[in-house]
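K.L.:
Just need the structure, nothing else, for what follows:
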Amino acid sequence: MSRTILKNTKVVNEGRVFETDVLLEGEHISRIDRDISHSEATVIDLKGDLLLPGVIDDQVHFREPGLTHKGTIASESRAAIAGGITTFMEQPNTNPQTTTIAKLEEKFATAAQGSFANYSFLFGGTNDNLEELKRLDKNACSGVKLFLGSSTGNMLVDDEMVLEKIFRNTELVISTHCEDEGTIRANTAKYKEQFGDDIPIKYHPIIRSAEACYLSSSKAIALAKKTGARLHVFHLSTGIETDLFTNAIPLEEKKITSEVCIHHLWYSDEDYDKKGTLIKWNPAVKTKTDREKLWEALLDDRIDVVATDHAPHTLEEKDNPYTKAPSGGPLVQHALQAMLQKEKEGKIELTKVVEKMCHNPAKLFDIDRRGYIREGYFADLVQVDPNSKNEVKKANIFYKCGWSPFEGVTFDTQIMRTFVNGLLAYDQGGFAAERRAKRLTFNR
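P.N.:
Prediction:
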């Protein structure tokens, strides 16, 4: 059994920051204490750096199978561990889509061969796969994904009778992409009549409007309340949607939860002039007021989770007129640093970053022994130098697509090391030849 002692670190965990040593034995954390020693252990001096639980990203698009020119499970999970993300949940809108149990298991087999980070997948609900969904074991994967507005791929669920049956027939968390399709189509037609395909990007948040988001989110929440389903609304982008959620009860008791993504906390519609289609996402980045309301809801616990919605495209694909440029962008390598930058700016407490990116996804999806630094838990850990500047540039980007919306940004922190199930998987720019990533298990 491998043994590693992490010396001289400040652990950030469960609302506390404290100095300690941490002993890793095999895949697990075996002891958290001062002055640990062991004759057979490798000692790594963290020199006072922070030690965080590995980040759990509940929403990524790693593009495999079928879209592997943009990214693969191997390439994007490699970038993820360089950014301190040790666990991901990948979405079903690949090619073919993950809408059968057989295709779901094929993805697990691919990840078992190539992933650098722990993994699970969401099963895609459609207008015609309810019987397959009923056969899905509640511990088979992280949850069910429904597109209630079109996005990349063609998985729109617009049959209201089917939608209610899905809500009534699964014990899994139902995660939703909420944008009202009718509103979006009408807005698109209006601006396409005026501009053709080359609609100025500044109209993206008007086409995919706050109204479209609110109509869809409120409908999903009403259906969840009617049916008793467990609902998680992905990537909130508007201030008005935040009022649909509560902070009156603890997360463990919530039946309806929500997530915000890095880009909606970082950018606003004022950034379209500079960034163009590089920051074209669905839902769209909206106003500074929306961004501020999202921050308020995150800090007061109406929003439960911070994720990435990592969705790479090539620069050639992005460099198209509005109607042909795909939505999405790569984020897993820099998401934790982006949140730590906001901590440096006084926007959020360090312990709150860990709560929203590590603890809460583990709670929300009932993940077995991850998301915390606890004895007996899997040793998924991230060493962060809190006082080291790091500029994002093409030479240090690990995404297969080779670009980042953060290029040119200098972060005031650096991800130094990442441990995955006790393995030093990422070490100051280098990656271990061994891979120890595991399929997630759940306590359901």
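
K.L.:
CA atoms for contacts and neighbours, from now on please.
P.N.:
Fine.

K.L.:
Surely Thr98 touches Gly124?
P.N.:
Yes: applying CA atoms under 8 Å, one finds Thr98 in contact with Gly124, separated by 5.7 Å.

K.L.:
Overlap in contacts, the two.
P.N.:
The contact sets of Thr98 and Gly124 overlap at Pro92 (CA atoms under 8 Å, 6 or more residues apart in numbering).

K.L.:
secondary structure class for Thr20?
P.N.:
With DSSP: H, G, I helix; E, B strand; the rest coil as the basis, Thr20 sits in strand.

K.L.:
tell me the contacts of it?
P.N.:
Under the criterion of CA under 8 Å, 6+ apart, the contact partners of Thr20 comprise Lys7, Asn8, Thr9, Lys10, Val11, Ile32, Asp33, Arg34, Asp35.

K.L.:
run the last query once more with 10 Å
P.N.:
Applying CA atoms under 10 Å, 6 or more residues apart in numbering to Thr20 gives the contacts 6-11, 32-36, 48, 51.

K.L.:
Gly228: neighbour count?
P.N.:
When counting by other CA atoms under 10 Å, one arrives at 14 neighbours for Gly228.

K.L.:
how far away is it from Ala222?
P.N.:
To Ala222, Gly228 is 10 Å away according to CA to CA, to the nearest Å.

K.L.:
picking up where we left off before, of the contacts of Thr20, buried ones?
P.N.:
Buried subset of these (neighbour count, 16 or more other CA atoms under 10 Å): Leu6, Lys7, Asn8, Thr9, Lys10, Val11, Ile32, Gly48, Leu51.

K.L.:
Proceed likewise with the subsequent sequence, for comparison:
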Amino acid sequence: MTSTLIVNARLVNEGREFDGDLRFADGRIELIGDGLAAKPGETVIDANGRRLLPGMIDDQVHFREPGMEYKADIATESAAAVAGGLTSFMDMPNTRPPTLDSAALEDKYRRAAGRAWGNYGFYHGASNDNLEAIRALDPKAAPGIKVFMGASTGNMLVDDPATLDAIFRDTPVPIITHCEDTPMIDATLAEYRAKYGDDIPVECHPDIRSREACIKSTRLALELARRHGTRLHVLHISTADELALFEKGPLIRADGSRKQITAETCVHFLHFARPDYARLGNFIKCNPAIKDVSDRDAIIRALADDVLDVLATDHAPHTLEEKNKPYIDAPSGLPLVQYALNLALEKVHDGLLTTAQVVQKFAHAPAQLFDVERRGFLREGYAADLVLVEDTPFTVQRSDVLSKCGWSPFEGMTFRSRIASTWVNGVLAWDGEKLVGAPQGQRLTFDR
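P.N.:
Prediction:
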């Protein structure tokens, strides 16, 4: 394979932005420097001062395969992801059937091989009755164990206290949790049904899936993790109230140790808030719910202040037909991967985050948290998963959406930055306008 040299780039990596050049060959970054001379026959790309980032690693997606391919699949959703600068993804286990044993896990890896545009990892799920499968899991086979401490698709709500305790005690990999208290949500939903019948306004969603339900469940997860010394990652923080529960400071401390308990938020919690339900309705219905403006603003500050460690998407597409049902029947979740990095960069334009902070939360931190081997950084010898960003505005059109569901909550929104190019394992996958070539995604490996 011939090498490629990107010159005159603004590299963003490990807290720094600096001008330089980067060469990659055979799928790896070969050299980073300044004033690098082209080799004979080498492909040279002039970045003209555009920002060059490591590919984003999305540690929370629902690509719906197997079992729900009518709304999404690994091929379509990973294509949308690389168009958005996301070069690696970690997919959730609440598929049909759920990923509750090693056979189901390896089936998903087989499905991704040759079809995934980005690099792929798959979580092993937890249920009330698969403790032995969790204990037997090879730590190199999955990024973590997903524990739904709130209602989910399929047989995956873990609500037996003894089972929860044993999972936290015996897991061989980090635990990631969806924290919402299901009995509390069910009781509140019953109250709203009594008031509205089946015609509940979607604006009630953040009250039904309340902040109290989030806080109660998150406290339980943290108590279990502290009791057993478990590495715990709490997903999609949606309230300002939960932020006080987490340690402030870098993921990797000055002494080289890593936080035991970490938290993430998602891109839609940086943008949407309660007033948007009036305009978008079920198109922003998700679990946990998008809440108040004050929550949104506190979450952005918590990212900047290193209270929240990771930024992800929770990409969870549904068809237009499903989303157009009444609130009580419309499923929760949004398609997000294609415009997630654009949305994060909007906060850079607004002066609320720096590009280096976005890269830390969306690339470096997921790699460090899940022990991903040689990805997530601009480092010599690391995989050439690269994203070139240019500050050229564009407006999202439905016809541009690559996710199988065919819609986006950002339709009509103008972003101030666009993804000019995405390389996966050193091969151009997105040229700024269209997908290029064939899928080049590889199975993620974990240094454990």
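
K.L.:
TM-score for these two?
P.N.:
Once superposed, the chains reach a TM-score of 0.98 (TM-score structural alignment, normalised by the length of the first structure), with 443 aligned residues with a CA RMSD of 1.0 Å.

K.L.:
about what we covered before: in JSON lines: the contacts of Thr20 of the first structure, plus distance to Val144 of the first structure.
P.N.:
JSON lines is the format used below for the contacts of Thr20 of the first structure (distance: CA to CA, whole Å):
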{"residue": "Leu6", "distance to Val144 of the first structure": "38"}
{"residue": "Lys7", "distance to Val144 of the first structure": "41"}
{"residue": "Asn8", "distance to Val144 of the first structure": "42"}
{"residue": "Thr9", "distance to Val144 of the first structure": "38"}
{"residue": "Lys10", "distance to Val144 of the first structure": "37"}
{"residue": "Val11", "distance to Val144 of the first structure": "34"}
{"residue": "Ile32", "distance to Val144 of the first structure": "36"}
{"residue": "Asp33", "distance to Val144 of the first structure": "40"}
{"residue": "Arg34", "distance to Val144 of the first structure": "43"}
{"residue": "Asp35", "distance to Val144 of the first structure": "45"}
{"residue": "Ile36", "distance to Val144 of the first structure": "43"}
{"residue": "Gly48", "distance to Val144 of the first structure": "41"}
{"residue": "Leu51", "distance to Val144 of the first structure": "32"}
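
K.L.:
Would you check the span in the first structure matched by stretch 302-315 of the second structure?
P.N.:
Aligned using TM-score structural alignment, stretch 302-315 of the second structure spans residues 297-310 in the first structure.

K.L.:
Name the residues of the matching stretch that are buried.
P.N.:
Residues 297-299, 301-310 are the ones in stretch 297-310 of the first structure that count as buried (16+ other CA under 10 Å).

K.L.:
show me what contacts the nearest residue to Gly20 of the second structure once chain neighbours are set aside?
P.N.:
Among residues not flanking Gly20 of the second structure along the chain, Asp34 sits closest, at 4.6 Å (CA to CA, 6 or more residues apart in numbering). Each residue near Asp34 of the second structure by CA under 10 Å, 6+ apart is listed here: Val7, Asn8, Ala9, Phe18, Asp19, Gly20, Asp21, Leu22.

K.L.:
repeat that with 8 Å
P.N.:
With CA under 8 Å, 6+ apart, Asp34 of the second structure has these contacts: Asp19, Gly20, Asp21.

K.L.:
ditto for Ala338 of the first structure
P.N.:
If a contact means CA under 8 Å, 6+ apart, then Ala338 of the first structure has Ile262, Trp266, Phe411 as its contacts.

K.L.:
neighbouring contacts of the helix of greatest length in the first structure?
P.N.:
Scanning the first structure for the longest helix, with DSSP state H as the assignment, gives helix 210-227. Under the contact criterion CA under 8 Å, 6+ apart, helix 210-227 of the first structure has outside partners 148-149, 164, 167-168, 178-181, 183-184, 230-231, 233, 237-238, 240-241, 244, 256, 283, 286.

K.L.:
State the span of the second structure onto which the next helix or strand after it is aligned.
P.N.:
Per DSSP states H and E, the first helix or strand lying C-terminal to helix 210-227 of the first structure is strand 231-236. The aligned range for strand 231-236 of the first structure in the second structure is 232-237, by TM-score structural alignment.

K.L.:
Check stretch 268-285 of the first structure too.
P.N.:
Aligned using TM-score structural alignment, stretch 268-285 of the first structure spans residues 273-290 in the second structure.

K.L.:
Enumerate the positions of that stretch that are buried.
P.N.:
Buried residues in stretch 273-290 of the second structure, counted by 16+ other CA under 10 Å: 273-274, 276-277, 281-290.

K.L.:
go on, stretch 350-366 of the first structure?
P.N.:
Burial within stretch 350-366 of the first structure, assessed by neighbour count using 16+ other CA under 10 Å, is assigned to 350-362, 364-366.

K.L.:
Could you pull out the strands in the stretch 301-444 of the first structure for me?
P.N.:
Ranges of strands within the stretch 301-444 of the first structure are 305-307, 381-385, 390-391, 410-411, 414-420, 423-427, 430-431, based on DSSP state E, counting those that start in this stretch.

K.L.:
Thr239 of the second structure versus Ile299 of the second structure, what's the distance?
P.N.:
Distance, Ile299 of the second structure to Thr239 of the second structure, by CA to CA: 7 Å.

K.L.:
do Gly333 of the second structure as well
P.N.:
As judged by CA to CA, Gly333 of the second structure and Thr239 of the second structure stand 17 Å apart.

K.L.:
Tell me which of the two has more neighbours.
P.N.:
Neighbour count, other CA under 10 Å: between Gly333 of the second structure and Thr239, Thr239 has more, with 25 against 21.

K.L.:
hang on, isn't the more buried one packed against Val293?
P.N.:
No: checked against CA under 8 Å, the pair Thr239 of the second structure and Val293 is beyond contact range at 10.1 Å.

K.L.:
just checking, Leu341 of the second structure touches Gly85?
P.N.:
Yes: using CA under 8 Å, Leu341 of the second structure makes contact with Gly85 at a distance of 6.7 Å.

K.L.:
Now render the buried residues of stretch 297-310 of the first structure as TSV, adding distance to Pro405 of the first structure.
P.N.:
Below are these laid out as TSV (distance: CA to CA, whole Å):
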residue	distance to Pro405 of the first structure
Ala297	25
Leu298	23
Leu299	25
Asp301	27
Arg302	27
Ile303	24
Asp304	25
Val305	21
Val306	18
Ala307	16
Thr308	13
Asp309	13
His310	11
